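Student: task: produce atomic coordinates for the following.
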Amino acid sequence: MRMKVYQSKPRITLSPAIRDGQKYVEVEFDEDDAIRLSLSKEKGVRFEGDRAYLPEEGFDLSGFFDRHVETAYINYSALKNTLPK
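Tutor: Alright, predicted model coming up:
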């Protein structure tokens, strides 16, 4: 029986943000090329340092989670009750 060895993953933290009067989901991430590359494929993404901003309108938390959970641990607790249903 082979056991999987736990390897710590980089972290992504999601939180609400307003930039230039528009609502965004702020994606703070550990500096990691794989995360940056993966996030660069998101629709409407803007990067500023170790943060990315995704337009809140049309943001799908479930889809985001599915696309990035293999790459990083995702903390979305700050988004609870802030996204439209």
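
Student: every contact and neighbour count from this point should use C-alpha atoms.
Tutor: OK.

Student: pretty sure residue 27 is touching residue 47, no?
Tutor: No: taking contacts as Cα atoms under 8 Å, residue 27 lies outside contact range of residue 47: 9.2 Å.

Student: overlap in contacts, the two.
Tutor: residue 53 (Cα atoms under 8 Å, 6 or more residues apart in numbering).

Student: show me which of these two is the more surrounded one.
Tutor: residue 27 (24 against 15; other Cα atoms under 10 Å).

Student: against residue 15, how distant is the more buried one?
Tutor: 7 Å (Cα to Cα, to the nearest Å).

Student: likewise residue 54?
Tutor: In terms of Cα to Cα, residue 54 sits 10 Å off from residue 15.

Student: and this one, please, so the two structures can be compared:
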Amino acid sequence: MLPLARWSLESLITVAAELEYIDASLARHAQALRESRNLIHPDKHLRERSTPDGHLASISQQVVRAVLEALARRTAVGSR
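Tutor: Below you'll find the model as predicted:
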């Protein structure tokens, strides 16, 4: 098994959902955000003709915040 620091983002999201640190719906949103993050690559950006804007950035921030808040709640001392 790889050390945690070498896990892919996809694996981290999947395991967080399997361990119920985040719910399945939030995991799907996080995976979609991960895929959209990949559009930053210039070649892929051109091929897919993506046009990220302020609205997409706002949605992305909301997904990240939701994941972080869910992880914070689940890993808080005494929450188990």
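
Student: what's the TM-score once they're superposed?
Tutor: Once superposed, the chains reach a TM-score of 0.26 (TM-score structural alignment, normalised by the length of structure 2), with 40 aligned residues with a Cα RMSD of 3.9 Å.

Student: before we move on, the earlier item: now do the shared contacts for residue 54 and residue 15 of structure 1.
Tutor: 25, 26, 27.

Student: okay, and which of these map to helices?
Tutor: Applying DSSP state H to those, no entry is found in helices.

Student: so which of the residues you listed is the closest to residue 68 of structure 1?
Tutor: Using Cα to Cα, residue 27 comes nearest to residue 68 of structure 1 of these, at 11.6 Å.

Student: tell me how far that closest one lies from residue 18 of structure 1.
Tutor: 12 Å.

Student: which SS state does residue 35 of structure 1 fall under?
Tutor: helix (DSSP: H, G, I helix; E, B strand; the rest coil).

Student: circling back to that earlier point, of the shared contacts of residue 54 and residue 15 of structure 1, just say which sits nearest to residue 61 of structure 1.
Tutor: residue 25 (9.9 Å).

Student: and that closest one, how many neighbours?
Tutor: If we define neighbours as other Cα under 10 Å, then residue 25 of structure 1 has 24 of them.

Student: and what of residue 12 of structure 1?
Tutor: 21.

Student: how about the one 5 residues further on?
Tutor: Number of residues near residue 17 of structure 1 (other Cα under 10 Å) recorded here: 16.
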